[in-house]
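J.: sharing a model prediction with you, sequence too.
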Amino acid sequence: MKRMFALSTALLLGAFIANPAKAAVINGDFTAGLTGWDSLGDVAVLAGAARLSTASLDVDDFPAAAGAFNLSGNAAAPVGQPGGVEEFAGLPLGQLDPDPLNGSWAFEGSALRQTLAVQAGDTLRFDWHLGSNEDPLIGMNDYAFVVIGGVLAVLDDVFTGLGSGSFSHTFNAAGSIDVVFGIVDVGDYVGSSWLSIDAVRIATTPQPVSAPGSLALALAGVGVLARRLRHSRG
């Protein structure tokens, strides 16, 4: 009887005071390198931020030598092929091509991924910056993107102006969500571009806790249960 009473008490009180675990980004400031992150292609940590590039090891921006703008020693990964950037990002093959009907395809790129456990109302935030060796007047329109739960959003591209900013996204349901940052080389394999990501964090929504009156009712219920147990034993 004592064990049953203790178990009933623990379950009842636990239902009132337990709160869901808060969402957290592992190493969102990249002070521990790429710990906690999965990467594909040319990804490194420079000046306290993750940097993803389109630079290969075989071809680079003339007159620079091959691989001159590569950051990690790993070549940019293919796009539009099994095992490439789209598959890594959870996207169907071809989704990263800007306009294939008019001959605009993505050729290669790099990506960074982490799976987050989020609650409804949590907000993902991060800072980003896009840079490129492409000439915005005559070059190809490389672009940077984020994929959140399988949904693609473009952050910036070469033609728009190579900017920087802060991005936020609020989740409307709880779940385990893949967040993927990426950059792709559009139209060719030269004209290296890079995306910097920093300060990746989750702003959590406070979870409701039981009101004092509700907790008092719970304790009263425990008292009634205790009296019944004593009466049955008497």
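T.: Yep, it's here.

J.: going forward, measure contacts between C-alpha atoms and count neighbours the same way
T.: Fine.

J.: can you show me the strands along this protein?
T.: Using DSSP state E, the strands of the chain run over residues 38-40, 42-46, 49-53, 77-78, 106-118, 123-132, 143-148, 151-157, 164-170, 175-186, 193-203.

J.: which residues touch the most centrally placed residue in the chain?
T.: The centroid of the chain falls nearest to Val179 when counting by CA atoms, centre = their mean (2.4 Å). By CA atoms under 8 Å, 6 or more residues apart in numbering, the contact set of Val179 is Arg113, Gln114, Thr115, Leu116, Val146, Val147, Ile148, Gly149.

J.: try it against this one:
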Amino acid sequence: MTNAPQIAATVPLPISTQRTPMMNFSRTALLIALSGTVLTGTAQAATLSNGSFEQNFTGWNRTGNTSIQNASSGINPVDGTNQALLTNAGAATGATGLEDFFELTAGTLNGLGVFNGAGISQSFTANAGDTLSLSWNFLTNEPPTTVTNDFAFVVLNGVTTLADTNSSLLGASSSIFFDSDTGYQTFNFTFATSGIFTLGLGVANVGDAQILSGLLVDQVTVTPAAVPEPATVLGTLALGGLALLKKGTRKQS
């Protein structure tokens, strides 16, 4: 009887569980790629529009006496050919109506003695670190007083007074409507968080509705926060990956 040939058993080769330099480098490259996705895909641009009023009041909500003015008003716009003018004359909105328009707590403006006024507002998105800036000019025919102290204000994270009839900024005006103004000044606000915000701007009659005051607004912008260029960050990560590769190679030698 012939014996059947013996078939040698195949012994599986051992599989190393130790990471090689190439495996480390591949992992680093993957992290770099993922980091690039995060760096280029998180922040969204601010959405404030028509900040220089070149499309009249498109994008803005309004209440009270508001109009678009150009250089023929006696004061040149800061940017472009248009600027917004808010006044407490004519069809002005009462204090309670202004509080509703700006979504302020009842009594916020009434408590300041506001009789009536006008306002504009716009909602927009912004990111943490972005800076809102705008140009403003408070104008008035009201003499310095504490009783009928008309004022201009901004609503953003509360109410901030820009100027009033006692402001040291006031001087003779070239306006065809007003006796004195502050000249164009700049308001800046940096956002601590990202989200949807509402900017409000207004002018108020205090104590009575007898004397004219106004607010010119122009060049409302949101400037993005400075961030590292993606190429710079990715370059740093790439150098880190090469360092890991070099370290792994030394261990193998």
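T.: Perfect, I can see it now. Keep in mind that this is a model prediction, so the values were computed, not measured.

J.: coming back round to it: in structure 2, what residue corresponds to the residue nearest to the centre of structure 1?
T.: Aligned by TM-score structural alignment, Val179 of structure 1 pairs with Leu199 of structure 2.

J.: next one: Thr35 of structure 1
T.: Alignment note (TM-score structural alignment): Thr35 of structure 1 maps to Thr58 of structure 2.

J.: show me what contacts the spatially closest residue to its match that is not a sequence neighbour?
T.: Excluding the flanking residues, the one nearest Thr58 of structure 2 by CA to CA, 6 or more residues apart in numbering is Asn50, at 6.8 Å. By CA under 8 Å, 6+ apart, Asn50 of structure 2 lies in contact with Phe57, Thr58, Gly59.

J.: what is the burial count for the last one?
T.: Neighbour count of Gly59 of structure 2, defined by other CA atoms under 10 Å: 16.

J.: let me see the contact set for it.
T.: Gly59 of structure 2 is in contact with Ser49, Asn50, Gln122, counting by CA under 8 Å, 6+ apart.

J.: count of residues packed around the last one?
T.: Right, Gln122 of structure 2. Number of residues near Gln122 of structure 2 (other CA under 10 Å) recorded here: 18.

J.: for it, what is the corresponding residue in structure 1?
T.: Counting by TM-score structural alignment, Gln122 of structure 2 corresponds to Gln114 in structure 1.

J.: would you confirm that its match contacts Trp37?
T.: Yes: the pair Gln114 of structure 1 and Trp37 passes the contact test of CA atoms under 8 Å, sitting 5.3 Å apart.

J.: most packed of the strands of structure 1?
T.: The highest mean neighbour count among these, using mean count of other CA atoms under 10 Å, belongs to strand 49-53: a mean of 27.

J.: what does that one contact?
T.: Strand 49-53 of structure 1 has contacts (CA under 8 Å, 6+ apart) with 29-30, 34, 41-45, 70-71, 76, 109-112, 182-184, 192-198.

J.: that strand vs structure 2, mean deviation?
T.: Between strand 49-53 of structure 1 and the aligned residues of structure 2, the post-superposition mean distance stands at 0.6 Å (mean CA distance after the TM-score superposition for structure 1).

J.: what range does that strand cover in structure 2?
T.: Strand 49-53 of structure 1 lines up with residues 83-87 of structure 2 when matched by TM-score structural alignment.

J.: done for today, thanks.
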